[in-house]
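Peer 1: quick check, what structure comes out for this input:
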Amino acid sequence: MTVSSGVLGHAGARRRVLVITGDPIAPAMAGPGIRACELARVLSATMDVRVASLASVEPVDFPFEIVVAHRTKLIRHVDWADVLVVQGFVLALNPWLAKTNKVIVADLYDPMHFEHLEDARSLELRAATREVDQTLAALTGQLRRADFFICASEKQRDMWLGHLAAVGRINPFTYAADDTLRNLIDVVPFGISDEKMSPTAHGIKGVIDGISANDKVVLWGGGVYNWFDPLTLIRAMAKIATKRNRDTTSGKREPNARLFFLGVAHPNPDVAALDMVTRARALSDELGLTGTTVFFNETWVPYAERANYLADADLGVSTHLEHLETAFSFRTRILDYLWAGLPVVSTAGDAFADIIESSGAGIVVPEREVDALSDALETLLFTKAGTVAAQASHKLSTSFLWSTVAKPLVDFCESATPAADRAVRRRAIPSRFVAPSWLAGKIRGARAAWQQGGVTGIARRFSGK
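Peer 2: Have a look, this model is predicted:
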């Protein structure tokens, strides 16, 4: 296998960037595919960009070349590029990439090992450990090899800095190059389209049987993964429905709240059916809400059509449980809510909860609290507080435009500089502790003081008396 060096050697000054994702690129895409394409869109303004999917490609409208590249077909595209941007298991599935001299950016926006801790809860502990270990090995491989890293938040960055330190990447070489380490790892959160939302048709109101143009729609704008909590939300919707029905005394039909799950069938066929989807359906059926108050969209909405659904929503919701995955997550669905200028109700505990609360873009509630959640939903759906929160949501959206948040990645790719420790990064991290000279001297001194005077001798030596 022969791949050219990572040194810019082609005619012209424009960098060549290859963004590689393991997800399908298609009209209906999940987060990894969306992120790959939107980052590529920003990079393509000043660089030559290709997106390569290791899965499949269907026709989509983006201003750059998109290719499907299985195994050896990937070599030609890697050979073309100066910089590789990888995510997920790309490097683990193609270990030969790590042996090239290409400048590699690892996108760590998704702490996969924490997600897999949640996914593996139903497994026997040894099987769960094997699954999480494989994920951790894939992440560690990226952390050892890549020249630059991006993640979704400052809290994530702190976590990844710890991991980088553990594998020897925070060392005299990288520290001398930049003592803030921003040239090693920086924050590039998920973003919002720079284009104004322009719906072309109704997606929910008057289209879905049981949801009228007069109803208030609560939108669950993404997948129902195992680390989310749709169950408390469904119970809160049941409480609201009971109250609204009881309070309606006139013959006039009053607006009611309807919960719409935007997609329960994942667009990536390699993603297995999730237990939480089954549990959410079962609870909704048990409470008699399915098709009247709670609605499940059985398909995944095409990325280009999501505006039609967002425009029909009155509120965006994200409920989850407080655990490790939550603490380091970055709920990308909330960005679509901001793009649409929707008020947001979210569970506390993740990075976005603080942003929502401090900006006034919505209400944050404790986990598993049905009463608090139903009160928050009613407040934003049926009072003027919803209008105020919607205005704050729209204002907040300008901080997350893709063209803004991607700047650290753009800056790095334009320079395409190998990491400062590239020449020494393959050195072995010592498995046995050997005291450095300054510490060895203190240890010898302490030993001598102990022999001469025991505890008193040590105390005298280190107190200077």
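
Peer 1: please make it C-alpha for all contacts and neighbour counts, starting now.
Peer 2: Will do.

Peer 1: would you check that Q156 makes contact with F328?
Peer 2: Yes: judged on Cα atoms under 8 Å, Q156 makes contact with F328 at a distance of 5.8 Å.

Peer 1: longest helix of this protein?
Peer 2: Ranked by residue count, the top helix of the chain under DSSP state H comes out as helix 437-463.

Peer 1: mind listing the helices for the stretch 301-450 of the chain?
Peer 2: Ranges of helices within the stretch 301-450 of the chain are 306-310, 324-327, 333-339, 351-359, 370-382, 385-397, 402-405, 407-415, 437-463, based on DSSP state H, counting those that start in this stretch.

Peer 1: what's the answer for the stretch 101-250 of the chain, then?
Peer 2: Ranges of helices within the stretch 101-250 of the chain are 112-119, 125-145, 154-166, 172-177, 230-247, based on DSSP H, counting those that start in this stretch.

Peer 1: take these and write them to a markdown table, including distance to G221.
Peer 2: What follows is the helices of the stretch 101-250 of the chain, written out as a markdown table (distance: least, Cα to Cα, whole Å):
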| stretch | distance to G221 |
| --- | --- |
| helix 112-119 | 19 |
| helix 125-145 | 27 |
| helix 154-166 | 23 |
| helix 172-177 | 40 |
| helix 230-247 | 12 |
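
Peer 1: out of these, which comes closest to G191?
Peer 2: Minimum separation from G191 across those (Cα to Cα) falls at helix 154-166, 15.1 Å.

Peer 1: quick one more, to check against the first:
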Amino acid sequence: MSTAAATLAGVRTVVVSTEQPGTRMAGPAIRAVHLAGALQAAGADVRLAVPAPPDTDLGVPTTAFGPFSPESFRRLSRGTDVVVTQPLRVDVARGLHGAGARIVYDLYVPSFVEYPAAHGGEQRSPAARDALIARNQLEYATALSCGDAFICASDRQRDHWLGALGEAGRIYPLDDRPGAGVGPPVSVVPFGLSDEPPSPAAVPVLRGVLVPADSVILLWTGGLWNWFDPATLLRGLRLAADADPRIRLVVMGAGHASDDWSEHRAAADAMRLADELGLLADGHLVVAARWVPFEQRSAFLLESDIGVCAYYDSDETRLSFRTRYLDHLWAGLPTLSTDGGSLTEQMVTAGAAATLPAGDGQAWADALVALAADAARRQEMADAARRLAQDFRWSVATAPLVELLAGLDAVPHGRAPGAITTARYYALAARNRLDAMRSRA
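Peer 2: The predicted model follows:
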């Protein structure tokens, strides 16, 4: 056995996927599968905990925990050394913490800024929406107060979470020596990409099928969430397509990988705007599917010319780690996007991406027309993307997690959520259920 494989030998580890992994997966489930695979490669005795049995082989042993409950997660934690999970319902977290395992929280999703946007535009009263957001905030606050250790996706996120841990009273000086402040470890574990190169499809899936063979294909990889700004891109696309009819946009995911998720307002608004602009009628916008299966995405990436994504100048953007861009790097796909976000900045520095001001449709139009006409520049950006991709291979990205788990014995134990916090959470959850019943009445 190699040194790397022996690092976590015998460590009983559970990685929780709060979203269902399988043939269709979004970011959190993809990440959980690959974290579990990396820990297994490092010698750990790993189980991937999933809501229900997956519909495909995920490459790691799985266990279905069924309904989210304190008891189901207490059973999951019992007889386990380490559990890696995203923040959970407070009552569920109390069950998880009550069985003696070390708990590592994955904070790569800045849910506290995503969650308000995700519920924007719903038919709820302001008070009902505030109560729903308060419940999510309490879940994250509980994770910060109780976790043994934490991981996140970027140095910028780490700075944020260190500040949050300080506010939670979990970073304190042991003595007056420089650097003597101590608290739970926060390791940067970026989202990663496959160590294996993408494979083309046996037959085209885009060219000559969904769009004309001579198209310059723009690809929107992933969902249309409320914190994105597809409207600005669509306005720019209309102008660009009028100037160069070869330019066409393919959207890979107009829904979500899970059928249980409701459509975000941004998706419906984008389709209405596209219809008003005539982009659907003339074929300059094509929705490939509600969600392209995970193993089929490489064919879409390899047939495309430019990856695109537009979003707002917001706190979400600043703290984001645009995981969809890892697929761009993996496939050597040049990227045009709104400015902002740590991964975006890395890609621009490397020459793999170019950025535009938030909300500027004319800037999008100009950039699309220019890049569509410049095959040499697209090739330069593609080469830069492939070089940068080497830094984000899952085998590289997960090394800090292996190191973190190997050193957990030296980390003080966290604590289980208290009865008062849990009672407060139950009260918020009851309020949410009552509000939901009223909205349906």
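
Peer 1: need the TM-score from the superposition.
Peer 2: Remark: TM-score between the superposed chains equals 0.85 [TM-score structural alignment, normalised by the length of the second structure]; 403 aligned residues with a Cα RMSD of 2.5 Å.

Peer 1: now the helices of the stretch 301-450 of the first structure as a markdown table including mean neighbour count and distance to L262 of the first structure?
Peer 2: Formatted as a markdown table, these follow (neighbours: other Cα atoms under 10 Å; distance: least, Cα to Cα, whole Å):
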| stretch | mean neighbour count | distance to L262 of the first structure |
| --- | --- | --- |
| helix 306-310 | 22 | 8 |
| helix 324-327 | 18 | 21 |
| helix 333-339 | 24 | 11 |
| helix 351-359 | 17 | 20 |
| helix 370-382 | 20 | 18 |
| helix 385-397 | 20 | 20 |
| helix 402-405 | 19 | 23 |
| helix 407-415 | 17 | 30 |
| helix 437-463 | 13 | 60 |
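
Peer 1: sorry, back to before: which strands and helices sit next to the longest helix of the first structure?
Peer 2: Applying 3 or more Cα pairs under 8 Å, 6 or more residues apart in numbering; DSSP states H and E, we find helix 437-463 of the first structure packed against no helix or strand.

Peer 1: and stretch 181-201 of the second structure, how far apart are its ends?
Peer 2: In stretch 181-201 of the second structure, first residue to last residue: 53 Å (Cα to Cα, to the nearest Å).

Peer 1: let me fix that: stretch 138-157 of the first structure
Peer 2: 18 Å.

Peer 1: trace G100 of the second structure over to the first structure, please.
Peer 2: Structural alignment (TM-score structural alignment) places G100 of the second structure against N101 in the first structure.

Peer 1: how near is that match to V188 of the first structure?
Peer 2: Using Cα to Cα, N101 of the first structure is found at 24 Å from V188 of the first structure.

Peer 1: the more surrounded of those two?
Peer 2: Shown here are N101 of the first structure and V188; by other Cα atoms under 10 Å, V188 has more neighbours (24 against 16).

Peer 1: now do the contacts for that one.
Peer 2: Neighbour list for V188 of the first structure: 109, 150-153, 405-409 [criterion: Cα atoms under 8 Å, 6 or more residues apart in numbering].

Peer 1: please, which helix or strand holds the closest residue to N226 of the first structure other than its chain neighbours?
Peer 2: Ranked by Cα to Cα, 6 or more residues apart in numbering and with sequence neighbours excluded, the top spatial neighbour of N226 of the first structure is M276, at 5.1 Å. Taking DSSP states H and E as the criterion, M276 of the first structure maps to helix 275-286.

Peer 1: residues in the second structure aligned with that helix?
Peer 2: Residue span in the second structure matched to helix 275-286 of the first structure, by TM-score structural alignment: 265-276.

Peer 1: again with stretch 29-42 of the first structure
Peer 2: Taking TM-score structural alignment, stretch 29-42 of the first structure hits residues 25-38 over in the second structure.

Peer 1: what's next to that stretch, contact-wise?
Peer 2: So stretch 25-38 of the second structure is contacted by 14-21, 46-48, 58-60, 191-192, 222, 256-258, 293-294, 323, 394-395, 398, 402 (Cα under 8 Å, 6+ apart).

Peer 1: with the second structure overlaid, how far apart is the host helix or strand of R35 of the first structure on average?
Peer 2: Using DSSP H and E, R35 of the first structure falls within helix 31-43. Superposed on the second structure, helix 31-43 of the first structure shows a mean distance of 0.7 Å to its aligned residues (mean Cα distance after the TM-score superposition for the first structure).

Peer 1: next one: the helix or strand just after that helix to chain centre, how far?
Peer 2: Moving toward the C-terminus from helix 31-43 of the first structure, the next helix or strand (DSSP H and E) is strand 48-53. A distance of 20 Å separates the centroid of the chain from that of strand 48-53 of the first structure, by Cα atoms, centre = their mean, to the nearest Å.
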